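> just need the structure, nothing else, for what follows:
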Amino acid sequence: LGIAVKFGRFSEKENKQIRKNIEDFLDITGIDSAEKLLFTSRYPQERGTISNLKNKHCFCEKLAEGIPRPWRLIYYRARKMFDPNNYKGRDALAFFFFPILALNYGPWSKEETQKLMDAVESVLRKRLEKKEGKPLSSEKPRREILIDRETLHQKLPWTAIEAKVGTRYLRQCKQKWSTILTHKMTKGQQLYRGIKGLQAKINLIKRLHELNAETADEVNWDELSNVIGDVPRGYVQGKFYKLKICVPLWQRRTFSEIVDYLFEKELPVLQGKL
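Here you go, the predicted structure:
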């Protein structure tokens, strides 16, 4: 008899499934935003790479997982949900009638940033309490709560944090936290611009080549972060991703082949700019 195909308004459950499918696909491919995935034509320099990734990882099938509707309808719905230009003018009324769509893009407000920091702090407090075997004083100022690097870099429960923030997607929360953490750890210094930026790229490529790792999983990104400065692993991984996508046909190459190419071809170019 098969599965009944649905039409009409999308339910909250279906909207959540679309968000999950998009997040999963971004994690699989390394594409860094839903806008790039769904509005690829807005990024002409990355269009070829993104299109190849979508084909390679079966974007159509992944997007429709768990949703018994025609793929085209799911695709249109996803574009409407993730388009940062969608909720302007009259469309702003959608916020009132459909709260699930009231998610923000662009710069974070102070209130959103505070919600994110409060949510992360709550998680880290619980981990410290578990580690020390006693509760931390709720009156203890944040600056007095010392968190070791290992605890700081443990994976955070981003789904729960996303729910507490309420107005941002999971990936946005992860990216914002990485930015906050980087700013705090570097004391606001710009480590990846100008001459410092060139030197950081050179150091990163050299160190990766020295490691002689076959896969990215073999790399200790926490240790590697010292090559750029005292930054989170996500920051270093993001910088490597930007180097990686400049490699011709990078999606067909192994991790070690990408590093070799960067070392042999890109490194001399960067050194020549110093």
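> could you use CA atoms for every contact and neighbour count after this?
Noted.
> name the helices or strands packed onto the longest helix anywhere in the chain?
Assignment by DSSP state H gives helix 110-132 as the longest helix of the chain. When contacts are defined as 3 or more Cα pairs under 8 Å, 6 or more residues apart in numbering; DSSP states H and E, helix 110-132 packs onto helix 149-152, helix 158-165, helix 170-186.
> who touches the shortest one?
With contact meaning Cα atoms under 8 Å, 6 or more residues apart in numbering, helix 149-152 is reached by 124, 127, 128.
> same check on the second one?
The set of residues that contact helix 158-165 without belonging to it, under Cα under 8 Å, 6+ apart, is 112, 115, 116, 119, 120, 168, 169, 170, 173, 174.
> if we ignore the residues flanking it in sequence, what's nearest residue 83?
Of all residues not flanking residue 83 in the chain, residue 35 sits nearest, at 6.4 Å (Cα to Cα, 6 or more residues apart in numbering).
> the one you found sits in which helix or strand?
Assigned by DSSP states H and E, residue 35 falls within helix 34-38.
> following that helix, which helix or strand comes up?
As the chain continues past helix 34-38, the following element, by DSSP H and E, is helix 47-56.
> let's see this one next to it:
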Amino acid sequence: MTMMEAEPVVHKKKKKKNKEHPAGEVPQLSNTYQACEEISLLKKKKKKKDKKNDIRAEGDAAERKTKKKRKREGEEADVTLVVRAETVQSIPQEQEVTKKKRKKRRFEETERPAQSQSCPKESDVTLTPAPTNDEAAQQKSAKHKAKRQRKTSPAAHLHPDEMPNEGPTLDIDEGVLQELREYLPHHKLNDDVVVRKIINYDLPRFRELKEKGIPVRSGRFTVAENKRLKANVREFLALSGIESDTKLFLPHRFPDEKNSIMKQRRKLRFIHQLCAGIPRTWTTILCRAKKMCNRENYMGRFTEDENKMLTKLHTLHSSNWSTISNMMGRSEHSLQKRFNMMSSGSGVWEEEELRTLLTNVRQQLLERATPDRDGNIGSAVIRKVDLYKQLPWMTLSEKVKTRSWLQCREKWMGYLTNKMTIGGVIKGRKILEGQIQLIKTINEMVVEDVADIVWDDLTHLFGNTHPDYLQMRFYQLKVAYVPRWNTMEDFCDIIDYLYEKTLPLLEEELKNCPEEEEPTEERDSYKLSEIFPDL
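Down below sits the predicted model:
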């Protein structure tokens, strides 16, 4: 029994030793059964290892596949985003190219005669070299520069008298342009967008006015035109349901209601309704309506606190007058005008300031004057109208540096009055004769409003003066002789009072005034040496 129990113990020890054998070695056992058992165990172990290795390999391969897939998807997404961005950026360029091609095609069709549709010969075909990167970049920069120039309007930076005088290059029918020039002879039809808006908003109304015999007006608005404009605004407010004229003309101050207000304006054709019955361009009517209906234009004088606040806001926002207007509660026009007066000098003009102004004005007038046969600049002749009309006052004020353009203009008009009039100074008998002739002439005109007076035709009444001097004299007559003239609604009442009551008093005063022997002759031109004797 003891031997039978010892053998299995020995077998167990052998099994433990067999487990310590390295894989791949076959133990040398005498018993074949034990050898087969060891081999089967080794095979099972090997299979388990192979399975683990396969699972690991499959996992690594799967991870690699997912990583590659994610990377590929990310690259595709980036590519699609780039392609989308490029397509979005290229859309306006393609549209511009197609527009230019259409315009060129229309121009070629009108210029060249009809050609046959046969295919061209190989000898007629010419190959144009493709533009290099530098040339393409130059063309692109030139396009962007031209686009910026089209977007920036000269009216935002220049005085109306400084508008550039360039020849029109418009893609509009020449017959329509000629018709617009008949209605607006003094307008410069240079911009394609501006001309198209005039055709849309003004041309049908101008044709109706022409049938009624009413000419297109410019200059100061009459009392009747102001009344009609206020009535048009009231009618549109009642029709659209917009609460106030402030919301109508300044919708950007009401961001919650801005979209609905603009939608109503487009739907009900706001510009057409506003301009109905007024013989003027839509831009002048809109500007006039904004000034009249903006209550911020009628807030009285600026206080010291407002002046300080205006200077601070201008240092923060520069010339962004819309932002300053929203913060101060005054109109842009009044703020800009007030700041110009504050930043410029005041008081009596110094000799250096006056000399700088006269020198720069003389340079401007030299371009308008016609020199004599010898080419002498001093004896060059200039028309009387060119001495005071359409001078670049903004540019002149920048050169003077210490005065605003209004001050420069006022100073030049005063200087010009002394140089243009016969005898140098208007006083005594000259003033009385001029006032009498002015009252008689306006009474004979039979005008219903002061805006209907053509002051350029009356400059000879005071001895060859400019229109501003005549208007100043007429204003002095009203203030001095007509009681409560500013409450009279009809302009004819003012003229009747001056003719019936004031004219006899002036004629009686003229009889007691000593006579002057200075000749009175009407002049249409002057020499520059007469206007600038000291330069």
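> before we move on, the earlier item: which of the contacts of helix 149-152 of the first structure sits closest to residue 68 of the first structure?
For the contacts of helix 149-152 of the first structure, the closest approach to residue 68 of the first structure (Cα to Cα) belongs to residue 124, at 39.1 Å.
> from residue 330 of the second structure, how far out is the counterpart of the closest one in the second structure?
Matched across to the second structure, residue 124 of the first structure falls on residue 365, judged by TM-score structural alignment. When distance is defined by Cα to Cα, to the nearest Å, residue 365 of the second structure is 38 Å away from residue 330 of the second structure.
> looking at the second structure, which helix is longest?
The second structure, longest helix under DSSP H: helix 32-111.
> related to what we said a few turns ago, give me the angle between the longest helix of the first structure and helix 170-186.
Going by axes from the mean of the first three to the mean of the last three Cα atoms, to 10 degrees, helix 110-132 of the first structure is angled at 70 degrees with respect to helix 170-186.
> so which bits of helix 110-132 of the first structure are buried?
Applying a neighbour-count criterion of 16 or more other Cα atoms under 10 Å, the buried positions in helix 110-132 of the first structure are 112, 113, 115, 116, 117, 119, 120, 123, 124, 125, 127, 128.
> contact partners of that helix?
If you take Cα under 8 Å, 6+ apart as the criterion, helix 110-132 of the first structure is touched by 135, 136, 147, 151, 152, 156, 161, 164, 165, 167, 173, 177.
> what do you get if the cut-off is 7 Å, keeping everything else the same?
135, 136, 161, 164, 165 (Cα atoms under 7 Å, 6 or more residues apart in numbering).
> what do we get in the second structure for the last one?
So the one you mean is residue 165 of the first structure. Using TM-score structural alignment, residue 165 of the first structure lines up with residue 400 in the second structure.
> roughly how far apart are its match and residue 414 of the second structure?
The gap separating residue 400 of the second structure from residue 414 of the second structure is 17 Å, by Cα to Cα.
> which one's more surrounded, the two?
residue 400 (19 against 13; other Cα atoms under 10 Å).
> where's that one relative to residue 363 of the second structure, distance?
According to Cα to Cα, residue 400 of the second structure and residue 363 of the second structure sit 14 Å apart.
> and what of residue 370 of the second structure?
13 Å.
> aligned counterpart of residue 205 of the first structure in the second structure, please.
Residue 205 of the first structure maps onto residue 439 in the second structure, by TM-score structural alignment.
> wait, its match touches residue 499, no?
Yes - with contact defined as Cα atoms under 7 Å, residue 439 of the second structure counts as touching residue 499 (6.4 Å).
> how about the helices of the stretch 251-400 of the second structure, start to end?
Under the criterion DSSP state H, counting those that start in this stretch, the stretch 251-400 of the second structure carries helices at the ranges 258-267, 270-274, 282-293, 304-317, 321-328, 332-343, 351-366, 393-400.
> including distance to residue 79 of the second structure, could those go into JSON lines?
JSON lines is the format used below for the helices of the stretch 251-400 of the second structure (distance: least, Cα to Cα, whole Å):
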{"stretch": "helix 258-267", "distance to residue 79 of the second structure": "37"}
{"stretch": "helix 270-274", "distance to residue 79 of the second structure": "47"}
{"stretch": "helix 282-293", "distance to residue 79 of the second structure": "48"}
{"stretch": "helix 304-317", "distance to residue 79 of the second structure": "42"}
{"stretch": "helix 321-328", "distance to residue 79 of the second structure": "42"}
{"stretch": "helix 332-343", "distance to residue 79 of the second structure": "49"}
{"stretch": "helix 351-366", "distance to residue 79 of the second structure": "59"}
{"stretch": "helix 393-400", "distance to residue 79 of the second structure": "53"}
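> next, count neighbours for residue 219 of the second structure.
9.
> without its sequence neighbours, what residue ends up closest to it?
Nearest to residue 219 of the second structure is residue 451, by Cα to Cα, 6+ apart, at 7.2 Å.
> pretty sure the one you found is touching residue 221, no?
Yes - counting by Cα under 7 Å, residue 451 of the second structure does reach residue 221; the two are 6.4 Å apart.
> of these two, who's got more company?
Per other Cα under 10 Å, whichever of residue 451 of the second structure and residue 221 has more neighbours is residue 221, with 18 against 15.
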